[in-house]
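>>> Structure of the sequence below:
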Amino acid sequence: MKKYLSLVLMLVTVVTLAACGNKEDNIPSFKDADLRLANSSIAEDLDFHTTSLASDFTILNNINEGLVRLKENDEVVEGVAKSWSVSEDQLVYTFTLRQDATWSNGDTVTADDFVYSWHRAVNPPEGITVKYASMYDMIKNGSAIRTGEETDVTKLGIEAVDEYTVKVTLEQPTPYFLPLMAFPAFYPAHQETIEEYGKDYGKKMDNLIYNGPFKVTYWNTDYGVYLEKNETYWDKDAVKIESVSYRAVEDPTTRLSLYDADELDRVGVTGEQYEDRMDVADVYIDPVQWYLIFNTEDENFSNKNLRLAFKYGIDKAELVQALKPYVPADEFVPRGYSVMEVEGEYVDFRDFVTANADATEVNYDESTNGIFDAKVAQDYLDLALNELGEDSITVKFKAFDSDGWKPLFENIRNQLSRLEGLTVELDKKPAAGVYDSYDGRTYEFGFYGWGPDYPDPMSFLELYHSEDSHNVLKKEETDVLNAEFDALIEAARGDNPETSLLDDPVARWEALVQAEALLLEEAYVVPLAQRAGGTLQQGRVSGVIKHNFGPDYSWKWVEVTD
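Now for the predicted structure:
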């Protein structure tokens, strides 16, 4: 599943795939683990190259390790690499690996493991689809190898200088390169194990190998995942707990009841649960955005005026009441996520947009944002109906068949159905069916979310580039948008040295502001809300680290007291 859908269901996916790992009669005692967690979505694929599910990334982040790791406040700290240096031109990173990093079978993690893994990502064997291959475009020759322009994979900008030294050469200076090295797509790979299991690697517990703080000792998508401390991990002394249980519990009410019965250590609360517990909940706001997505290959939604009717026809303040304390979102890049130093002061991207409106020729007023206006929405709908030659239309909203999301989806349906001439029907499917309809373009309009992979506005915008593997705008109707949008993204990314803006951070952000405005103007995707919630945590637990980008949680530094 593409990333734009993987993070839709960070906390809410209903897993319907076949169970992996152990049989039912071997279910461990989840409530007896040191750290006891639950989610409606349990890991489906633990091959770090082929998955893009947030639930998978959470597990991967705790059983594997890359060159670096993210700690509290997303600080980059040592991982397999114990130190690194950067060339003056910011193009070459040299990582020195620790010699005591080992795989769970006792083999040493070496520079060749990173080279093999990265080669597999850009030039995968038959039967393997790498979901984040486009991330390697920042690596020297990454794009050329990935697209087949260059057939010699050894020309990728990664070199094993010796057994414990990795040299990485970039196409252009990339300000977010180092934190991105903590992302699962860049983990090392144990070649012997990968080649033994082939495309089945990571699909069940017995087909795995680890180099991180924990190891999987039970995995069944119907019941959950059980992790135990990895005694071969180089920093095992820093791991203070012996086990983590992550059980499958779809119903939010059941999860809260388990927490109240002291069978769970952490639980998220939204909506009515949040209102009931807001005085004791730890409230957070995530840089995770939620959107409406339109299939413009559908006859109705190829009409821009219809999309604009939807954009202005939803009162987001009313909408988020169904998922308190979510907050309305009118843009793609959320506030509080990305900052840049300008003349000695740190400026949030959203404040930069406002302050540089003249320079960027972007005015974020009612013509571009999604401020609710029932009259404007009705006017756009009337125009659309006239252009479609219809007095009224009925459209289907592809929605997840999940009790947790039911109030939100019904609210969207009810709000839009207030428009005269429009009827919205819920087309509820299990998560896997929704994914298939999005990938196969057999839906009319739907709902999805996106969380960032690295701390830069680009992480929210480049997925709409015409060649990005997560792009939802790959259709003839958006060719004009893509031509202008692609050019802005490529300049901000530094794809071409002649047009690169990487040496001018202000101009780079100005390009990203314009790219965001293009998306808002065309309404192929409509921002709805930014994820927020409350977390209840038992007093005996400390040290759970929640990340703003990449995998959601780190459990390495958790401590539990009696």
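>>> Could you use CA atoms for every contact and neighbour count after this?
Fine.
>>> So which elements touch whichever strand or helix holds Glu272?
Following DSSP states H and E, one finds Glu272 within helix 271-277. Contact analysis of helix 271-277 by 3 or more C-alpha pairs under 8 Å, 6 or more residues apart in numbering; DSSP states H and E lists no helix or strand as a packing neighbour.
>>> Please compute how far the helix or strand following it lies from its chain's middle.
Per DSSP H and E, helix 271-277 leads on to strand 282-294 as the next helix or strand towards the C-terminus. Centroid separation between strand 282-294 and its chain, computed with C-alpha atoms, centre = their mean, to the nearest Å, is 11 Å.
>>> Which positions within strand 282-294 qualify as buried?
When burial is assessed from 16 or more other C-alpha atoms under 10 Å, strand 282-294 yields the following buried residues: 283, 285-294.
>>> same for it, what does it pack against?
Counting contacts by 3+ C-alpha pairs under 8 Å, 6+ apart, strand 282-294 is packed against strand 445-450, strand 525-537.
>>> closest one to Met138 among those?
Distances from Met138 to each of those were compared by C-alpha to C-alpha, and the smallest falls on strand 445-450, at 21.0 Å.
>>> Go ahead and name everything in contact with the closest one.
3-9, 288-295, 301, 396-399, 460 (C-alpha atoms under 8 Å, 6 or more residues apart in numbering).
>>> now stretch 191-202
If you take C-alpha under 8 Å, 6+ apart as the criterion, stretch 191-202 is touched by 45-48, 113, 116-117, 127-128, 207-209.
>>> Sort out which of these are buried, if you could.
Buried positions within the contacts of stretch 191-202, assessed by neighbour count (16+ other C-alpha under 10 Å), are 45-48, 113, 116-117, 207-209.
>>> Dump those into JSON lines; add secondary structure as well.
Supplementary listing: the buried ones among the contacts of stretch 191-202 in JSON lines, determined by DSSP: H, G, I helix; E, B strand; the rest coil:
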{"residue": "Asp45", "secondary structure": "coil"}
{"residue": "Leu46", "secondary structure": "coil"}
{"residue": "Asp47", "secondary structure": "coil"}
{"residue": "Phe48", "secondary structure": "coil"}
{"residue": "Asp113", "secondary structure": "helix"}
{"residue": "Tyr116", "secondary structure": "helix"}
{"residue": "Ser117", "secondary structure": "helix"}
{"residue": "Asn207", "secondary structure": "helix"}
{"residue": "Leu208", "secondary structure": "coil"}
{"residue": "Ile209", "secondary structure": "coil"}
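>>> Please give the structure of this sequence too, so both can be compared:
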Amino acid sequence: MSQDPQLAAQQRQGLEERLRRATMNRRRLVQGAAGIGAGAMALGAGGRTIGRVSAQGTPGAAPDAEQVFYNFLMQQDPSSYDFNADLYCNAEFECWAGLLTFDPDGVVVADWAESWSANEDGSVWTFNIRPDNTGWTNGDPVTAEDFVWSFGRLLSPQPEGASAQNVYSFILYDIKNAESFSTNTPKVAGEGTPDSGQVATREELGLRAVDQWTLEVTLEGPRANFPQKVAYLACVPAHRPSVEQHGVEWALGNVPLVSNGPFKLDKWEKGVEALHSKNEGYWDAENISITSLIDPIIPGNNAALAFTSGEGNQQLDWSPVGASDLPRFQEDPELAGLLRQYVYPGIWMLLPSNGIAPFDDLKVRQALSHAVDRERLVTVTNGLVLPASSMVPVGVYGHIEDPEISAIQQYDPELAMSLLVGTPYEGGQNWPEVTVLMRGNEGQYNSNIMIEDIADQLQTTLGLAIQINELVEQPFRDALYANDSPLVWIRWWYDYPDPDNGYFDMFHGGKPAGSKRQAWENEEFDRIAFEAKSVLDPDERLALYVECERIIQEDVGYMPIVYRVDQNAFKPWVQNVPTNSLGFSVPDGNIYVRAATEYQIAGREG
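The predicted structure follows:
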């Protein structure tokens, strides 16, 4: 039974209004933090504050004696547990902790750094690490030197104990001399660089352990959002003694893993499950209820079934519910009561930007950009997306609501066909074979439903037939970074809630070969995206990103399609589910990764 269209429209209108208010509140928050020095310390000194929802399903139930949580995370075997060398290793991120982390609202809060501050212009940041800790799971202290070494390893072209450079090393290019060192290219001439023209060494990075508990980071210039970057998962440390002793084996599950997060790895049965227990040396361990965190390895397409019918260690205490499963949940009174909505900070997009025929022709790319009806995707996903018209999702600072921007790629099938006039494909004829590359095993995010519908739209509107090349994680990434697919269907889950993560990290053309998701480049776009990094006033900064958006949309470097909306199901015995200020229940994701430290189990069946 489908939802009443009028009711669905009313619910969507209310959701969009809540998100617009959130966007404005986020801009005010950024405005308040733009004072850097004192403001940054104020943000840092407050420690972690986590919002919570009340108990679900079992009000007043006493906590269970056994605090076990069956987590949906691993859809396939991790390649390792070494996030410092491979952001996309797909391991349990609750095993790791950085200087800072995010709360459910995406606000930076303290982790191993109990406070942090900046100099007057935001070009030097100081992080004060919790002293006298025993945070590593073998009892070693987490120190400033751990981050000096680990940040250097993240940036290194040849990281110790890893087979290749981390493709996400560019997240720390803001550090003094980092880009030169990481890309093995000469330093750029400028003030304070008398040795420009030489390649920076690891010793020349702007990283200094002032003492055991104080880390000082010197940047290439003012950067108001640097705390957001070090709060991201890519910037967790590695345990240097383990790397030096075991090399590439140190995080493959064959030797005891030494980590520094809220949980530690106890057993990893390849292809089956990974078992974790609480790290009593973690700074906040006394406030964590869950003592056993179990990650069954379950493909995303099977998650809803494992939630309702799984047994033993192959059960789940929470699961995303995709469009194909959502009606079943909504029509069952018991299951419907377990659903919780979350507007995830992520966007789906098409990339016709690798310079491969037929999309090497701007008019053809423009025709493509007017041929997709985003509203139709809202319908086919049962409301699990919102139409997108710019890179930054609604509710996040940097979201653009500008009628001129929205009009650049608006759905207009007649205009789409007219743009083909004068091209070899006039009248929707003579198309070459076109394949769209996509990541497989993401049915829970409605990826297949959407791309299949887009393919149908392109066939109907342009006469363009596309073949879908669906690859699992690592083969997909290999193909993606090769930049040789004519069309790519890709999602971008924000790593930190700032437009720099979209415009620069995703689209800046200066990244080294093998780390770019598309071949598209534009010098003016690159210049503005880089300039925006140093602008502290959020309104002035946003104006620069509006110009970036105009440039990339007019050249169809990408096509914003939809923003992600989730329906997640939590078992009734899962208590203290983190919630953000909009009232959305927030599981572990890409920005917020501390949900397991908040859960409590009360009244589990059986």
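>>> still on that earlier bit, can I get the helices and strands packed on strand 282-294 of the first structure in JSON lines with distance to Arg255 of the first structure?
Converted to JSON lines, these look like this (distance: least, C-alpha to C-alpha, whole Å):
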{"stretch": "strand 445-450", "distance to Arg255 of the first structure": "23"}
{"stretch": "strand 525-537", "distance to Arg255 of the first structure": "11"}
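>>> Using CSV, lay out those together with mean neighbour count.
Putting those into CSV (neighbours: other C-alpha atoms under 10 Å) gives the following:
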stretch, mean neighbour count
strand 445-450, 22
strand 525-537, 23
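>>> wait, which of these is closest to Asp251 of the first structure?
Going by C-alpha to C-alpha, the one of these nearest Asp251 of the first structure is strand 525-537, 16.0 Å.
>>> corresponding residues in the second structure for that closest one?
Strand 525-537 of the first structure corresponds to residues 558-570 of the second structure when matched by TM-score structural alignment.
>>> who touches the spatially most central residue of the first structure in this structure?
Compute the mean C-alpha point of the first structure, and by C-alpha atoms, centre = their mean the closest residue is Gly451, 3.9 Å away. Gly451 of the first structure sits next to 7, 287-289, 460, 549-550 when contact means C-alpha under 8 Å, 6+ apart.
>>> What remains of these once you look at the second structure?
With both residues aligned by TM-score structural alignment, their matches' C-alpha atoms under 8 Å, the contacts of the contacts of Gly451 of the first structure that the second structure also has are 287-289, 549.
>>> And those residues, which is closest to Val558 of the first structure?
Using C-alpha to C-alpha, Phe549 is the member of those that sits closest to Val558 of the first structure, with 19.3 Å.
>>> ok, now how distant is the closest one from Ala377 of the first structure?
34 Å (C-alpha to C-alpha, to the nearest Å).
>>> cool, and Tyr438 of the first structure?
Distance, Tyr438 of the first structure to Ala377 of the first structure, by C-alpha to C-alpha: 26 Å.
>>> With Ala399 of the first structure instead?
To Ala377 of the first structure, Ala399 of the first structure is 22 Å away according to C-alpha to C-alpha.
>>> One more: Trp555 of the first structure?
Here the distance between Trp555 of the first structure and Ala377 of the first structure works out to 46 Å (C-alpha to C-alpha).
>>> swap in Ala517 of the first structure?
Between Ala517 of the first structure and Ala377 of the first structure the distance is 19 Å, computed by C-alpha to C-alpha.
>>> go on, Phe310 of the first structure?
Taking C-alpha to C-alpha as the criterion, Phe310 of the first structure is separated from Ala377 of the first structure by 7 Å.
>>> now do Ala357 of the first structure
Counting by C-alpha to C-alpha - Ala357 of the first structure and Ala377 of the first structure are separated by 26 Å.
>>> These two: which has the busier surroundings?
When neighbours are counted by other C-alpha atoms under 10 Å, Ala377 comes out ahead of the other of Ala357 of the first structure and Ala377, with 23 against 15.
>>> Tell me where the stretch 1-150 of the first structure has strands.
With DSSP state E, counting those that start in this stretch applied, the stretch 1-150 of the first structure shows strands at 35-39, 68-70, 76-78, 81-86, 92-97, listed in chain order.
>>> Which one of those strands lies nearest to Val244 of the first structure?
Between Val244 of the first structure and these, the shortest separation by C-alpha to C-alpha is 4.7 Å, and it involves strand 35-39.
>>> and the one helix or strand Glu547 of the second structure maps to, what does it pack onto?
Assignment of secondary structure by DSSP H and E places Glu547 of the second structure within helix 538-554. Packed against helix 538-554 of the second structure by the contact rule (3+ C-alpha pairs under 8 Å, 6+ apart) you find helix 5-33, helix 403-408, helix 499-507, helix 523-533.
>>> distance from it to the first structure after superposition?
With mean C-alpha distance after the TM-score superposition for the first structure, helix 538-554 of the second structure departs from the first structure by a mean of 1.4 Å once superposed.
>>> got a list of contacts for that helix?
If you take C-alpha under 8 Å, 6+ apart as the criterion, helix 538-554 of the second structure is touched by 27, 30-31, 34, 366, 390-391, 398, 400, 405, 408-409, 499, 503, 525, 528-529, 532, 535, 558-559.
>>> Out of the residues you listed, which end up buried?
Buried residues within the contacts of helix 538-554 of the second structure, defined by neighbour count using 16+ other C-alpha under 10 Å: 27, 30, 34, 366, 390-391, 398, 400, 405, 408-409, 499, 503, 525, 528-529, 532, 535, 558-559.
>>> Burial check on whatever residue of the second structure lines up with Glu410 of the first structure, number of neighbours?
Using TM-score structural alignment to pair residues, one finds that Glu410 of the first structure aligns to Glu452 in the second structure. The burial count assigned to Glu452 of the second structure is 14, neighbours taken as other C-alpha under 10 Å.
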